[in-house]
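J.: next come a sequence and a model predicted from it.
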Amino acid sequence: MHLRLFLPELPFLFVFIMTVHDFIQQITSELGFAPTSDQQQAMEVFGHFLADRRQDVVMIMRGSAGTGKTSVAGAMVRTLRRLGQKLTLMAPTGRAAKVFSLKSGLPAATIHRRIYREKAYQGLDGQFVINNNLYHSMLFVVDESSMISTLTADNGFGSGSLLDDLIRYVYSGQNCRLLLLGDSAQLPPVGEEEAPALSADVLAGYGLSVYQTDLNEVVRQKSESGILWNATSLRALITHEEATHLPVIRFSGFADVVRMPGNELIESLASSYSEVGVDDTIVITRSNKRANIYNEGIRRTVLDREERLSSGDLVMVVRNNYYWTEREARQLKEGEQLPLTFLANGDVARVQRVRNIRDLYGFTFADVWLVFPDYDGYEMQVTVILDSLSTEAPALTREQSEQLYQRVMEDYADLTTKSARVKALRDDPLFNAVQIKFAYAVTCHKAQGGQWSHVYLDQGYMTDDMLTPDYIHWLYTAFTRATAKLFLVNWPKEQCDVWED
């Protein structure tokens, strides 16, 4: 078929005429190998998506581990860039954006950085509104779209629904459109039963005409990769409603999936840190409590750190914070721009220096210099609250936050008006201290969007009657975080294909 790529008013793709067939041939050439039937179908759907005369069209490309989704998407965007098409690459988190950029060879940013702008700073509850989309004929490509939620998670951003705001932003531009990439077998956003951004029905509900394609055929060699072999088996279980037993993991014949007894864990982690580095090793757990136990043990036993927070520590921001980026922005010269709009829940940083540890208001604070590896190594000085390191909740508890609020407000009791007290609170660096946890061990939701060479997975105690689709999604997501080696910690005998004492 010789559909031609065009734009209703001006050419959407190119200033010259090209058939869809010719376009697909160029993508295939960029791909560098013969595509599978699934990949060929994906390229054809992509060509027809770009050739569609209608304004409000969207495309979903779903693909699980090993199906070549990343390779095909990379070939698509590189072909478009070479042909002169304007592209904007995005992902839900800084780490996911960095991975997308490395794999595509093109710059990528977080969705929040692209689609929001700050309206008014309001302390812990900064207000960001949807940016004006001034682009014309721009193709927006979003990776890791399974992480995009429709639920109101943070009222500080637009409507509070990231998917609503993303669609509103993209389609408010002149002849812009959206390509969503993702893996529907991964964990859906917290509180959702499915990944809404990968659902054709959900997107059609926005009044969009939906193109969709699925990559199911595994092209990486399952016979060589235990990680991929087991991930593919887990993916099949997600749609198997009659599964009644916990999945059995295949270890035999694979060197990259290792059963790790607890008494060998410390030595193995030390070896991983030496072999691939602390930054490229992660422990994934099912709870914040378990992650805290791991972080404490790793710091004390493997890294030999006794201080509450030390130079060199790897930490993760666990609650959105707007105060410190706003303060940093005020010091910029005209034309300069921060690489991060705000400190986002899930952002990882390395501690450069720790100074001025002090106890105030019943909490402990410290001034630290943080380096953010996912944002080109940007360094920022902030004040952190150390109490969040040990809480079993995802961040400070409601009671702790209320206590901090009341104690800080007492310092401003002499101010005569409520508005003056509120302003003082918003400008108070301790009230706005960054909440952090150590990032050596994290929950699977926190790990989503990232990949590490060595992954240690501790699923904790599980029985057959605890088997749910959520557990399989969790296990699949955790498995696919590993790129070289997966260590299954204290894995039960019942879930092993072979057992050696």
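T.: Structure received.

J.: CA atoms for contacts and neighbours, from now on please.
T.: Will do.

J.: my guess is residue 480 meets residue 227, correct?
T.: Yes - assessed by C-alpha atoms under 8 Å, residue 480 is found in contact with residue 227 at 7.2 Å.

J.: more neighbours, those two?
T.: residue 227 (28 against 24; other C-alpha atoms under 10 Å).

J.: which residue ranges of the stretch 401-501 of the chain form strands?
T.: 434-438, 441-443, 452-457, 482-489 (DSSP state E, counting those that start in this stretch).

J.: so for residue 196, which of these sits nearest?
T.: strand 441-443 (21.7 Å; C-alpha to C-alpha).

J.: secondary structure element for residue 34?
T.: Assigned by DSSP states H and E, residue 34 falls within no helix or strand.

J.: residue contacts, it?
T.: By C-alpha atoms under 8 Å, 6 or more residues apart in numbering, the contact set of residue 34 is residue 28.

J.: show the contacting residues for the spatially most central residue of the chain.
T.: Among the residues of the chain, the one closest to the centroid is residue 449, at 3.5 Å (C-alpha atoms, centre = their mean). The contact partners of residue 449, taken as C-alpha under 8 Å, 6+ apart, are 92, 93, 95, 96, 144.

J.: separate out the buried members of those residues.
T.: 92, 93, 95, 96, 144 (16 or more other C-alpha atoms under 10 Å).

J.: the second one is in contact with residue 110, isn't it?
T.: Yes - with contact defined as C-alpha under 8 Å, residue 93 reaches residue 110; the gap is 5.6 Å.

J.: for residue 202, find the nearest of the strands of the stretch 401-501 of the chain.
T.: Short answer: strand 441-443, nearest of the strands of the stretch 401-501 of the chain by C-alpha to C-alpha, at 27.7 Å.

J.: and residue 267, how many neighbours?
T.: So residue 267, with other C-alpha under 10 Å, has 11 neighbours.

J.: er, residue 418 I mean
T.: 11.

J.: chain center to the longest strand along the chain, what's the gap?
T.: The strand that spans the most residues within the chain, counting by DSSP state E, is strand 348-360. Computed by C-alpha atoms, centre = their mean, to the nearest Å, the chain-centroid distance of strand 348-360 equals 25 Å.

J.: and stretch 45-63, by the same measure?
T.: The answer for stretch 45-63 is 24 Å, by C-alpha atoms, centre = their mean.

J.: and that stretch, what's buried?
T.: 45-52, 56-63.

J.: adding another structure so you can compare the two:
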Amino acid sequence: MPDMEALEPIRLTRDQEEAAALIEEWFLHLSNQIFVLCGYAGTGKTYLVDHVVRALGLKAGESAVFVTPTGKAASVLLRAGTPAGTLHSLIYTLEEEIEVNEDGEVVSERFLRFVRREKIPQEIKLIVVDETSMVSDEMLRDLLSYGVKCLFCGDPAQLPPVGGSNTLLSMPCCTLTQIVRQEENDPIVRLAAMARAGQHIPIGEYGEHAVVISARDFGERERARLFPKADQIIAGTNRTRARINADTRRYLGIPPESKLPIDGEKLICTLNNWSKALDRDKTFHLVNGIIGKCYNVRQQQDGLLQLDFQADFLCDVCRDLPADAGIFTEGQYFHGYGDKACLLESGVLVHERNAAMLRRFKVRREDTIDRFEFAYAVTCHKAQGSEYDFVIVFDESRFFEDSSRWLYTAITRAKKKLIIVR
């Protein structure tokens, strides 16, 4: 049995000590495949899991793998020094299918689909799933089919997944509620606790790095100074989001007539394109919610753009992506979901429906038309799973049925500095 005390001395809270003992007992002696660890902001959930993995003699990235439902959630672990990937990359593989008739002629376009891997590496003894609130029950069933023990971690106070259900966090094996000593005086943790409890949060300063201010007092001068400095702005409605994005571009000195993104601007992908890998290892893909910067933006025919995109948590750059220009120029997308663009031998990018009209040019490549929008401000659901040093939250929780969850989720995106505008 691993000796928990043989490791470097770590002062755990009472909650953490009890949880560590339960996880150790489960992993070593119980047959249950699942252990669900819940914990609120500031309770040291991630720190505890790292400690237990080491105590059990497991090695992160090898015998113990850390996965999350999204690439942006995995980036939080990566930045903390924990090897992590997506749940999709661990248990699924992408296969291309082309339907042909008896004569071998193609009768339908190719499409990609996820296929569950027959097996995962044998050395994996424990799968740690972070941000469990974003895992659908369907994906859960596929994961458990391998028979490997799974430690699910999540915050039950956060927003549930969009378009899916999740029952795990409703039946935790243990829940961390005690704030760790390092976080006891953190104003962001305090504000999060107030939001979770549904308490009214008065306007005022909460320490040096957190403030709640009225929208009336957060005027043009303050917005012009702070919008460009914020790592992320979170809004409740798309109307507010669009206005903040337009204002931020103006504060950055971008002329209003320059509707298309320019090099270095912050964009968010709004369409899943699993066929497009963002990194050389093909661990992360261009999917809904990925935020990054664009470069080498070129306007093409048929309402198309071509651009390079670098996710904010990767060094690799994804080049020559075809994108819908309509959302930038007209406020709505020109092309349908899943439409494709053809890159001709001449270097011109056209919609697939027009490629046949240009027969004298050979099609070099065909790609799904991606969708991007400005991302200086995003909705709370889009920000979920991410963390940022400096966050501005426009509190529009009143528009949501579960207003406490919305505000709690928005507040807990901030790590060091927080402004709540209401």
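T.: Perfect, thanks for sending it. A quick note: this is a predicted structure, and the numbers were derived from the prediction, not measured.

J.: hang on, the earlier thing: next, the buried residues of the longest strand of structure 1.
T.: So, applying 16+ other C-alpha under 10 Å, buried residues of strand 348-360 of structure 1: 348, 349, 350, 351, 352, 353, 354, 357.

J.: quick revisit: any chance of the strands of the stretch 401-501 of structure 1 in CSV, with distance to residue 469 of structure 1 and mean neighbour count too?
T.: Converted to CSV, the strands of the stretch 401-501 of structure 1 look like this (distance: least, C-alpha to C-alpha, whole Å; neighbours: other C-alpha atoms under 10 Å):
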stretch, distance to residue 469 of structure 1, mean neighbour count
strand 434-438, 29, 26
strand 441-443, 18, 25
strand 452-457, 18, 24
strand 482-489, 20, 22
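
J.: closest one to residue 219 of structure 1 among those strands?
T.: strand 482-489 (15.6 Å).

J.: quick one: contacts of the closest one?
T.: Counting by C-alpha under 8 Å, 6+ apart, 227, 255-262, 265, 451-459, 479 sit against strand 482-489 of structure 1.

J.: quick check: the farthest pair among the buried ones among the contacts of residue 449 of structure 1?
T.: Between any two of these (C-alpha to C-alpha), the greatest distance is 10.7 Å, for 95 and 144.

J.: what's the span of stretch 204-219 of structure 1 from first residue to last?
T.: 31 Å (C-alpha to C-alpha, to the nearest Å).

J.: ah, wrong one, I meant stretch 150-166 of structure 2
T.: Stretch 150-166 of structure 2: ends 15 Å apart by C-alpha to C-alpha.

J.: with stretch 199-209 of structure 2 instead?
T.: Start-to-end, stretch 199-209 of structure 2 (C-alpha to C-alpha) is 20 Å.

J.: which of the residues in it are buried?
T.: residue 206.

J.: repeat for stretch 93-108 of structure 1
T.: Buried, per 16+ other C-alpha under 10 Å, within stretch 93-108 of structure 1: 93, 94, 95, 96, 97, 98, 99, 100, 101, 104, 106, 108.

J.: spatially nearest residue to the fifth one (excluding sequence neighbours)?
T.: In space, and not counting its chain neighbours, residue 97 of structure 1 is closest to residue 91: 4.8 Å by C-alpha to C-alpha, 6 or more residues apart in numbering.

J.: ok, that neighbour to residue 353 of structure 1 distance?
T.: 30 Å.

J.: try residue 343 of structure 1
T.: Using C-alpha to C-alpha, residue 343 of structure 1 is found at 18 Å from residue 353 of structure 1.

J.: rewinding a little: what residues are shared contacts of residue 480 and residue 227 of structure 1?
T.: Contacts common to residue 480 of structure 1 and residue 227, judged by C-alpha under 8 Å, 6+ apart, are absent.

J.: against residue 315 of structure 1, how distant is residue 146 of structure 1?
T.: Taken as C-alpha to C-alpha, the span from residue 146 of structure 1 to residue 315 of structure 1 is 25 Å.

J.: related to what we said a few turns ago, now the buried ones among the contacts of residue 449 of structure 1 as JSON lines including secondary structure and distance to residue 196 of structure 1?
T.: Below are these laid out as JSON lines (DSSP: H, G, I helix; E, B strand; the rest coil; distance: C-alpha to C-alpha, whole Å):
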{"residue": "92", "secondary structure": "coil", "distance to residue 196 of structure 1": "14"}
{"residue": "93", "secondary structure": "coil", "distance to residue 196 of structure 1": "17"}
{"residue": "95", "secondary structure": "helix", "distance to residue 196 of structure 1": "21"}
{"residue": "96", "secondary structure": "helix", "distance to residue 196 of structure 1": "18"}
{"residue": "144", "secondary structure": "coil", "distance to residue 196 of structure 1": "12"}
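
J.: looking at these, which one is closest to residue 393 of structure 1?
T.: When these are compared against residue 393 of structure 1 (criterion: C-alpha to C-alpha), the nearest one is residue 93, at 21.2 Å.

J.: quick one: residues contacting that closest one.
T.: With contact set as C-alpha under 8 Å, 6+ apart, residue 93 of structure 1 has these partners: 110, 111, 346, 347, 449.

J.: how does it look with 7 Å?
T.: By C-alpha atoms under 7 Å, 6 or more residues apart in numbering, the contact set of residue 93 of structure 1 is residue 110.

J.: swap in residue 148 of structure 1?
T.: Here residue 148 of structure 1 is in contact with 92, 162, 163, 189, 197 (C-alpha under 7 Å, 6+ apart).
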